[in-house]
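Visitor: sequence? don't have it. structure:
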């Protein structure tokens, strides 16, 4: 089986629980560390799937690798190679497919509920689950590209996730581990402090209580299991 390519855009936003999920199933994957200057592949055909992680930058920034990743996403979708995006990664997928990434009404940092759409498509991905606590860290949001179906929504961000055939784009984070949460709170301490007046922002202490992680991991397993079912050979 060809490996899954996982694109990391900043050192502290690695694959987290996704890596544990793939390793437990002996599914090969390759980390492409954009933050260390690794090159974006020219074509997607060498991989069974593409995963794009988060990052503090905007997809609207003038960074050379952004345009390259957008082209790679289009190449993968054209070749029916599943793509998966977390936060910035979901925004990259949206922009590549003709959506718009813009400022969210509020900064959203910490745990918060997301609702699962009451659709047949959503039930394929998440069964009868109707709501769960996801982890959030974003100031921008994406629109749904043509043909996409909303999967998740939230009180502070209408588009928390969508599907388009075998492709999954998420604004929220399902890949979190206790180590990731701790490192993000450390790296983002100034951002947390600057936005504590927002109803959608929690303190680092509250974020690290970790009580929601088992449920989040169960949700991630459902979503990742559905996504890998369509991996290319």
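Guide: Okay, I see it. Computed from a predicted structure; not experimentally measured.

Visitor: can we go C-alpha only for contacts and neighbour counts from here?
Guide: Will do.

Visitor: Distance check, residue 45 against residue 201.
Guide: 40 Å (Cα to Cα, to the nearest Å).

Visitor: do residue 1 as well
Guide: From residue 1 to residue 201 the distance is 41 Å (Cα to Cα).

Visitor: higher neighbour count, the two?
Guide: Neighbours were counted for residue 1 and for residue 201 using other Cα atoms under 10 Å; residue 201 has more, 23 against 11.

Visitor: and the more buried one, what is it in contact with?
Guide: Counting by Cα atoms under 8 Å, 6 or more residues apart in numbering, residue 201 touches 107-110, 192, 195.

Visitor: rerun at 6 Å
Guide: Residues near residue 201 by Cα atoms under 6 Å, 6 or more residues apart in numbering: 108-110.

Visitor: take a look at this one as well, against the first:
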């Protein structure tokens, strides 16, 4: 299997997604469309991973629109996709859902609650890393997968092979440090979780997050 990753900013990498791919001995390619303007084709993609970033799907940027053309082609080919934060928003917008300002800006660690039992053996409550102030509408025909205390639309399952999350299960310890030290001012501006970058780093990554990330990827690629 060839796993193609779209990484939009240097400090938000694939984290445990790469660990999962390595354990399965899958080929792993990382593209940087914002920097190089290069995207894979649907023909050379078996699994598409769309990561987060500070931009919005509503931005009038050529590469953002080109990325959605790839997402549309992946949907038409019924190939698996996983999107985190911006990635989840890009999938949602591709199928006609709106991307809106969230009622609360969430930056830091906070619980999310499972809302659908389609994917087996997921915990009812998990602690995830949030780093956003926009959100997606749940696409038509998709299932609401996760909610948080402040923002209802935290995740969706579209069909049996596409997952979009508003938050992050993929970061490992070093990824959290990289996110926080490079985007140090973002947690300080109107953050409804009231956490600083230092507190976010000190929290640590719950061990179960990697297991859940693996289960999500296993489900959409089964």
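Guide: Received, thanks. Please read all numbers here as calculations on a predicted model, not as lab measurements.

Visitor: quick one on the thing from earlier: from the contacts of residue 201 of the first structure, which ones fall inside helices?
Guide: Using DSSP state H, the subset of the contacts of residue 201 of the first structure located in helices is empty.

Visitor: now the second structure: which of those match?
Guide: Counting by both residues aligned by TM-score structural alignment, their matches' Cα atoms under 6 Å, not one member of those carries over to the second structure.

Visitor: most neighbours, which of the residues you listed?
Guide: residue 109 (26 neighbours).

Visitor: Quick one: map that residue onto the second structure.
Guide: In the second structure, residue 109 of the first structure lines up with residue 107, judged by TM-score structural alignment.

Visitor: mind checking which helix or strand the nearest residue to that match once chain neighbours are set aside is in?
Guide: In this structure, residue 107 of the second structure finds its nearest non-sequential neighbour in residue 131, 4.4 Å apart by Cα to Cα, 6 or more residues apart in numbering. If you go by DSSP states H and E, residue 131 of the second structure is part of strand 125-136.

Visitor: okay, and stretch 138-155 of the first structure goes to which residues in the second structure?
Guide: With TM-score structural alignment as the criterion, stretch 138-155 of the first structure aligns to 132-149.

Visitor: Ok, stretch 167-183 of the first structure next?
Guide: Using TM-score structural alignment, stretch 167-183 of the first structure pairs with 162-178 in the second structure.

Visitor: what does stretch 62-73 of the first structure give?
Guide: Using TM-score structural alignment, stretch 62-73 of the first structure pairs with 60-71 in the second structure.

Visitor: Does anything pack onto the biggest strand by length in the first structure? Which helices or strands?
Guide: Secondary structure of the first structure per DSSP state E: the longest strand is strand 101-116. If you count contacts as 3 or more Cα pairs under 6 Å, 6 or more residues apart in numbering; DSSP states H and E, strand 101-116 of the first structure packs onto strand 131-142, strand 149-153.

Visitor: rerun that using 8 Å as the cut-off
Guide: In this structure, strand 101-116 of the first structure makes packing contacts with helix 88-96, strand 131-142, strand 149-153, judged by 3 or more Cα pairs under 8 Å, 6 or more residues apart in numbering; DSSP states H and E.

Visitor: mind checking how far the residue most central in space within the first structure is from residue 149 of the first structure?
Guide: Per Cα atoms, centre = their mean, the C-alpha nearest to the average position across the first structure is that of residue 86, at 0.8 Å. From residue 86 of the first structure over to residue 149 of the first structure the distance is 17 Å, taken as Cα to Cα.
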